[in-house]
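Peer 1: Kindly return the folded structure for what I paste below:
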Amino acid sequence: MKKMTVGLAMAGLFAGHAYAQSSITLYGIIDEGITYTNNQAGHSTWQQTDGAINTSRWGLRGSEDLGDGLKAIFTLENGFNASNGTLRQGGREFGRQAFVGLGSSRYGTLTLGRQYDSVVDYLGPLALTGTQYGGTFFAHPFDNDNLDNDFRVNNSVKYQSPDFRGLHFGALYSFSNAAGDFANNRAYSFGASYAFSGLTFSAAYLQINQNLTSAVISNANGALNGDATFFADRQRTWGAGVKYSFGPFTTDFVFTQTLLDNAFGISAGESGVANGLALNGGSVRFNNYEVNGRYTLGSPWTVAAGYVHTDGSVDAAHPHWDQINIQTAYLLSVRTQVYVQAEYQHVAQDGLALGAIISGLPAASTTPNQVAVTLGLRHTF
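Peer 2: Model (predicted):
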């Protein structure tokens, strides 16, 4: 990280006034690799991929000390594809995060803008997809629980508590911004975690309300637009998990469930199908079970592995997915790592036209199986 600190104390410029010290931090990640996939749209392929672990981004964080433990804060974070230089998140300038708020060491943090929900905040760190030990390609099928933060929440007010002897909690509410249609494309979430003696327990809930009759968002000014994973009248995602760390080893178990009411489709980006995966307007359920572990083999080596089982109920069928994930990484420096990771996914289709699709790849397999192997370079600044 490169930190630029600007001293704004200008005594005498305005009589009787003083300006607090402010700081701005420039940060980012560039993650590029070469990926082999055994089947994408019926063909094996070699391709350059951006973000097998973390999609590339740069951002600015700022704070101003207001005194008595209170700070004004902001974050502006841009997402881009380093393979071709284009913007992600639907072409937004700061599509990953954009918020401003107040933070207090005693009372917590209140922020407003485009932000992560509580499922991402509290359950994401327990799944390998929410960490540097796997990331994008390790997400649960369709990233159905958003642990890989495929979407952010617009128009949101968010509170995060301070640390109460290992207890943290928070909540978010997103406005529909539609006059006379308060509940159309709104969202809310809440979560908590408690850590002691190497153990961390976490739980969170997210709900998104829409007013849909097809796979098209009817209120484009609301909580989600352009990066929604599902098109459904209502999405409810909840989960819980536990992390245990001892010495160089960490192991996690996390369970999540996503329920969709009046579901009309899954986005093209997550389904690996060019025009998205159409659903019949019924109810859909995904139950995700993940167990994983990571081990530091004496710096600079790390290794991580995980297994995910997802059982579903889709259009009256009951498919299920199994995915095995493995990663090993070597730190060339504190900010630069070379990594190799592999994923294997199998889907039991139960009569549905579902191909296996590893999250982050551009196209689904034409068979129930998909394998991907990536050699990558990840640099943070």
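Peer 1: switch to C-alpha atoms for all contacts and neighbour counts from now on
Peer 2: Noted.
Peer 1: What is the burial count for Y307?
Peer 2: 19 (other C-alpha atoms under 10 Å).
Peer 1: Oops, could you answer that again for G351 instead?
Peer 2: For G351, using other C-alpha under 10 Å, the count is 9.
Peer 1: you'd agree it is up against A317?
Peer 2: Yes. Using C-alpha atoms under 8 Å, G351 is in contact with A317, at 7.2 Å.
Peer 1: residues shared between the contacts of those two?
Peer 2: The overlap between the contact sets of G351 and A317 (C-alpha atoms under 8 Å, 6 or more residues apart in numbering) is empty.
Peer 1: Which residues does stretch 338-349 contact?
Peer 2: 134, 137-138, 318-332, 354-358, 368-378.
Peer 1: how about 7 Å then?
Peer 2: Stretch 338-349 is contacted by residues 319-331, 356, 358, 368-378 when judged by C-alpha atoms under 7 Å, 6 or more residues apart in numbering.
Peer 1: Just the buried ones out of those residues, please.
Peer 2: For those, a burial check counting by 16 or more other C-alpha atoms under 10 Å picks out 319-331, 356, 358, 368-378.
Peer 1: any idea how far the nearest residue to V242 once chain neighbours are set aside is from Y244?
Peer 2: Spatial nearest neighbour of V242, excluding adjacent residues (C-alpha to C-alpha, 6 or more residues apart in numbering): F201 at 4.6 Å. Distance, F201 to Y244, using C-alpha to C-alpha, to the nearest Å: 9 Å.
Peer 1: Show me which of the two is the more surrounded one.
Peer 2: Comparing F201 with Y244 by other C-alpha under 10 Å, the one with more neighbours is F201, at 21 against 18.
Peer 1: this one next, for a side-by-side:
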Amino acid sequence: MNKRLIALAVAGALAAPLAASAEGTHVTIFGRLQAEYATVDIDGFNAQSAVSDDALQSRWGLQIAEDLGAGLRAIGRIEYALNPGGGDVHSTAREQWVGLGGDQWGEVKFGRVQSVLRDFAGGHSIDPFADTSLHATGSGGLMVSSANGYGSGDHGFVNSAVRYDSPVVEGFSVAGLLMPGDADKNDPTLGGLTSGYAGGENGEWDFQVGAKYSGQFDIVGVDVFGAYSRDNASKAQKSWGVKDEQIWRGGAVFSVADFRLRGQYEYVVDANPFGGAASCTSASAFGAYNLANPTLSADGGRGQCNSAMNPNGNGNLWIVGADYTIGNTQLVAQGGMATAKRSGDVLDPFGSYARRNVENITVGVIHNLSRRSSLFGGYQRVWVKDRNLAPGADADRNVYTVGVRHDF
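Peer 2: Sure, this is the predicted structure:
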């Protein structure tokens, strides 16, 4: 009996400071578990199938908030990815930030945050199959999925950034992201060519801005958005001829009852080859990607990067789609194109990259079992015409998937 009392006393003493430190602070545990049976079938090669979550959208995390009074609150988020079926990426960081929020002026966040192009102005917000193998980024060839996080790519987040989101006023809202320059701690080589992945040496104040409007006119709902992203090359990159990358985006969503029509267009100028629009996140590409020949990817052919532009080149990407909801079931059809225009090769000034086109169609269904659980599946066809590769190497591909998701 004495041992039990001692144990309870010790436990109470340890719990007391924890309870005191949590007073007034609300901590919410959240997450997602998702698994797909997905197949990437590249013409002329063996189909590659797996039960996993290659887009790395399964995650767990903590959402933190404290009411500071007078309409002010402290906020924070810690989030990590995991892969049911893989088990080796449980420590991969997603969002990690701390900030302040106000009822009148919005929120400001400091740390590793989402790109404005990813969750605010289009991107994942208009793609019903975002976070699945049928996504419109990377493998789909429809939206920029830069490895430095500045695009709409799955698992694309920006390090060492400050982000601001305004409140919604008369349907209008804005968002902005700034990556301060001279972020040397993000570049172990202190100025190497790859410093563009996260600003690196002389990051030169990379930034993004976006604005959108949402309104309801009788039975018609309208959402219109636009955004601009600038990823400045470092001094080391400029010495090799790399230019500052710019992305312009615009789009809209129209809805009438259970029907929704959506579209997005973006124009890329001087795609950065070191983590920028001439690359993809590994999640968007379904794993390792071989730039010279996608069919030789280290993961046996699942790697795809059809949304990438040619190094130092221009290009455009667009997507259009329609959704119709019947009860708990959403029917989805969408398609689009990525065009990488001819460009000079920054590592070979006397050579060039030829024009490359990728076209895509996707059809599928999402069925909600409840507010938190759903089933999804569908088919995607991708036509690749890459004049940089030998005939037959730019093979078309088919993607099939069926999956289950639970949010908690």
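Peer 1: re the thing from before, who's in contact with the residue nearest to V242 of the first structure?
Peer 2: Per C-alpha under 7 Å, 6+ apart, neighbours of F201 of the first structure: S193, Y194, A195, G241, V242, K243.
Peer 1: Tell me which residue of the first structure lines up with V269 of the second structure.
Peer 2: Mapped onto the first structure by TM-score structural alignment, V269 of the second structure lines up with L259.
Peer 1: cool, and T28 of the second structure?
Peer 2: When the first structure is aligned by TM-score structural alignment, T28 of the second structure is paired with T25.
Peer 1: Provide the secondary structure category for that match.
Peer 2: Assigned with DSSP: H, G, I helix; E, B strand; the rest coil, T25 of the first structure falls in the strand class.
Peer 1: what's the spacing between it and K3 of the first structure?
Peer 2: From T25 of the first structure across to K3 of the first structure, the span is 5 Å (C-alpha to C-alpha).
Peer 1: How about F249 of the first structure?
Peer 2: Per C-alpha to C-alpha, F249 of the first structure is found 32 Å from K3 of the first structure.
Peer 1: swap in A353 of the first structure?
Peer 2: In terms of C-alpha to C-alpha, A353 of the first structure sits 51 Å off from K3 of the first structure.
Peer 1: between those two, who's got more neighbours?
Peer 2: A count of neighbours by other C-alpha under 10 Å puts K3 above the other of A353 of the first structure and K3, at 13 against 10.
Peer 1: now the helices: where do they sit in the first structure?
Peer 2: Listed in chain order, the helices of the first structure (DSSP state H) span residues 118-123, 268-271.
Peer 1: can you pull the contacts of P248 of the first structure?
Peer 2: Y295, T296.
Peer 1: How about F408 of the second structure?
Peer 2: F408 of the second structure makes contact with F30, G31, R32, R372, according to C-alpha under 7 Å, 6+ apart.
Peer 1: Could you report the neighbour count for the residue lying closest to D154 of the second structure once chain neighbours are set aside?
Peer 2: Distances taken as C-alpha to C-alpha, 6+ apart put S284 closest to D154 of the second structure, at 5.2 Å, once the chain neighbours are dropped. Neighbourhood size, S284 of the second structure [other C-alpha under 10 Å]: 36.
Peer 1: these two touch, right, S284 of the second structure and G151?
Peer 2: No. If you go by C-alpha atoms under 7 Å, S284 of the second structure and G151 don't touch, sitting 10.9 Å apart.
Peer 1: picking that back up, can you count the residues close to the match of T28 of the second structure?
Peer 2: T25 of the first structure has 15 neighbouring residues, counting by other C-alpha under 10 Å.
Peer 1: Could you do L297 of the first structure as well?
Peer 2: Neighbourhood size, L297 of the first structure [other C-alpha under 10 Å]: 12.
Peer 1: Skipping adjacent residues, who's closest to the equivalent of it over in the second structure in space?
Peer 2: Applying TM-score structural alignment, one finds that L297 of the first structure aligns to I326 in the second structure. Setting aside the residues directly before and after it, I326 of the second structure is nearest to D258 in space (C-alpha to C-alpha, 6+ apart), at 7.4 Å.
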